[in-house]
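1. all I have is the shape, not the residue letters:
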């Protein structure tokens, strides 16, 4: 392991930083040294591990190795914490994936409590709740807030609760497009605000109402907080978490379109199945932080 450790550290650093140069800065060595270590590791294992393009990404073999290396790094940091100052032991960032709406509403409170209580640093990756699990599968992160209840191999899963979404629009937009309700004809013509092309929430909501697939005019706007502002400005209608829309609804800037229609999205905390105090602390605090924002 003494021989292998610098090679594994270089391997993980390249994939975390996305380049050999970034890994070299973090490890305080030259890019050439990083390249030599990874080449030695690949020769030792007999397989290519890193796709050498920007950003660098793991090969299928690299994904399998990264899934093993990530938990080892956490356990190593916990072991060293008994012998070195806490701030040194906590210097390695914990990689976590989360969906944008959770990050905007309840997730940051949990991270702040973990940092204050334990000194943890975090490397947060953001993706749709239906896709964060892939980052856990390929070893990019150690834990993920995901919409998938079934744990992937080598992971545990705990339910967090459900995020409730309502359809909103500005009063003028609602009057212009939904005067007679959210029927198929109105939904087919009213401009729609979608986070990105992976965001399926609005389409699920439409299918629940109309039982049909349709192609309304679409704005792509990759910002959770900007959804409410865009709706208030009359850009279109959208789904937004109830915790984000309360002040805008109270102020009359947006209205809820048919309050009886809502979409509840269950969220789960999936994490590497290792006996790690760090992961236990993260899971416990995130569950507590989610209590005020999610429906049980």
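-> All right, it came through fine. Source: prediction; values computed, not measured.
2. contacts, neighbours, all on C-alpha from now
-> OK.
3. any idea how far residue 73 is from residue 98?
-> From residue 73 across to residue 98, the span is 21 Å (C-alpha to C-alpha, to the nearest Å).
4. okay, now the one to match up with it:
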């Protein structure tokens, strides 16, 4: 079983790039940080990070980073429900250049005006936005890809008819399945 503090440790390690910086962020020793990562690796039987400078996530590590980000969002949502709107959530969304230049800015403004949180919009090529989703940078992505990455759902947003050919843009998000 993976514990919340272990997921938090993995997320801190991904965000900082080193055991020392992640340990300082979480106010633990580097040895404790290393032990937490090792406990997860032993419990799932897979290596999570490549111990380099900066550390890099393996495929298993990327999968658990998505889980850690989802858990973080759920905790923020519960906190917001329990104590009110004092701690609005922030969502990181990867959006392709064309969508951002045309329709996405209106959606972003409407989302922020609801008062439930802010958006951190990461702009990338339409075929690269899914990469930002799978590496844990974003929790949702607008993409030209019709097939969602593993662990994500796909929702068709629009079909654009251009002179070249019709293209469908989709939103991939890391929603928890089941339950």
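-> Structure's in. What do you need? No experiment lies behind these values; they were computed from the predicted model shown.
5. could I get the TM-score for this pair?
-> Laid over one another, the chains give 0.74 as their TM-score (TM-score structural alignment, normalised by the length of the second structure), with 176 aligned residues with a C-alpha RMSD of 3.2 Å.
6. who has more neighbours, residue 73 and residue 98 of the first structure?
-> residue 98 (23 against 16; other C-alpha atoms under 10 Å).
7. which position in the second structure pairs with that one?
-> Mapped onto the second structure by TM-score structural alignment, residue 98 of the first structure lines up with residue 95.
8. can I take it that that match is in a strand?
-> Yes. With DSSP: H, G, I helix; E, B strand; the rest coil as the criterion, residue 95 of the second structure is located in a strand.
9. and it, what is it in contact with?
-> Counting by C-alpha atoms under 8 Å, 6 or more residues apart in numbering, residue 95 of the second structure touches 104, 121, 122, 123, 124, 126, 129, 141, 142, 143.
10. from those, which land in helices?
-> Counting by DSSP state H, the part of the contacts of residue 95 of the second structure found in helices is residue 129.
11. now neighbour count and distance to residue 29 of the second structure too, for the contacts of residue 95 of the second structure, in CSV please.
-> Shown next, in CSV, are the contacts of residue 95 of the second structure (neighbours: other C-alpha atoms under 10 Å; distance: C-alpha to C-alpha, whole Å):
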residue, neighbour count, distance to residue 29 of the second structure
104, 17, 43
121, 19, 34
122, 17, 33
123, 19, 36
124, 20, 37
126, 19, 41
129, 26, 35
141, 30, 35
142, 30, 39
143, 28, 40
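12. just the contacts of residue 95 of the second structure: which are in strands?
-> Per DSSP state E, strands hold the following members of the contacts of residue 95 of the second structure: 121, 122, 123, 124, 141, 142, 143.
13. which positions within the helix or strand containing residue 208 of the first structure qualify as buried?
-> If you go by DSSP states H and E, residue 208 of the first structure is part of helix 201-210. Burial within helix 201-210 of the first structure, assessed by neighbour count using 16 or more other C-alpha atoms under 10 Å, is assigned to 201, 202, 203, 205, 206.
14. which part of the second structure matches it?
-> Under TM-score structural alignment, there's no match for helix 201-210 of the first structure.
15. sorry, back to before: in CSV, list the ones in strands among the contacts of residue 95 of the second structure along with distance to residue 31 of the second structure.
-> Converted to CSV, these look like this (distance: C-alpha to C-alpha, whole Å):
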residue, distance to residue 31 of the second structure
121, 35
122, 34
123, 37
124, 37
141, 36
142, 39
143, 40
